[in-house]
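Student: next come a sequence and a model predicted from it.
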Amino acid sequence: MISAALLFAFACYTLGLIFNLWRITRGPDAADRILALDTMVINVIALLILYGILEGTAVYYEASMLVAMVGFVSTVAYCRFMLRGDIIE
């Protein structure tokens, strides 16, 4: 039963990634692209967690934490660049 739930969750998050990729390419402005990129990072984190559950190892949980940290920093840096034109003051 857990394998069917994992398969359904993988399909849902993969579909979410595809929709986010579409929003990144077709976004009307930069704010939509930033939000789509941030949501894409969240979907990748969820996929890593699901894969860790499927494999039964804790390595993917640590990888998801690294992706979360890098995703947060990249979102903040991209927002600062869009607002000020420079990342480091």
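Tutor: Good, I have the coordinates.
Student: going forward, measure contacts between C-alpha atoms and count neighbours the same way
Tutor: OK.
Student: the protein: helices as residue ranges?
Tutor: Secondary structure of the chain (DSSP state H): helices at 2-26, 30-55, 59-84.
Student: so which residue is smack in the middle of the protein?
Tutor: Val41 (1.3 Å; CA atoms, centre = their mean).
Student: residues near the closest residue in space to that one that isn't next to it in sequence, how many?
Tutor: Leaving out its chain neighbours, the residue that sits closest to Val41 by CA to CA, 6 or more residues apart in numbering is Gly71, at 6.0 Å. Counted with other CA atoms under 10 Å, the neighbours of Gly71 add up to 20.
Student: try this one side by side with the last:
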Amino acid sequence: MTTASLLDAAILVTSAMVLIALLMNVWRMLKGPSVTDRILALDTLYINSIALIILLGLYNGSPLYFEGALLIAMLGFVSTAALSKYLLRGDIIE
């Protein structure tokens, strides 16, 4: 086997593991016993989706996927901070 095919196989196996983690995050977000568990599952969901997009970019060899992952990271951080602030104070903008 060549190095490229080994790298492709490793990326596919890692993508399958990240996909399983995404499914478990969705399950926790839907079933979570409290709102904080659901927010934490949503936070982990966007982090795992970033990992999956980066793996797809590595597999295809395209740098455009990395820009999309960066955009999702920024939006995910802001949304998690806004949801947490809403839970603490009941108001996002003071």
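Tutor: Nice, thanks for sending it over. Worth saying up front: this structure is predicted, and the values here are computed from it rather than measured.
Student: related to what we said a few turns ago, quick check: the residue nearest to Val41 of the first structure vs Asn43 of the first structure, distance?
Tutor: As judged by CA to CA, to the nearest Å, Gly71 of the first structure and Asn43 of the first structure stand 11 Å apart.
Student: check Ala9 of the first structure too.
Tutor: Taking CA to CA as the measure, Ala9 of the first structure falls 11 Å from Asn43 of the first structure.
Student: so between those two, which is more surrounded?
Tutor: Taking other CA under 10 Å, Ala9 of the first structure and Asn43 do not tie; Asn43 has more neighbours (20 against 15).
Student: give me the aligned partner of the more buried one over in the second structure.
Tutor: Counting by TM-score structural alignment, Asn43 of the first structure corresponds to Asn48 in the second structure.
Student: and its match, what is it in contact with?
Tutor: With contact taken as CA atoms under 8 Å, 6 or more residues apart in numbering, Asn48 of the second structure is in contact with Val18, Ala21, Leu22.
Student: quick check, nearest of these to Leu58 of the second structure?
Tutor: Val18 (14.4 Å; CA to CA).
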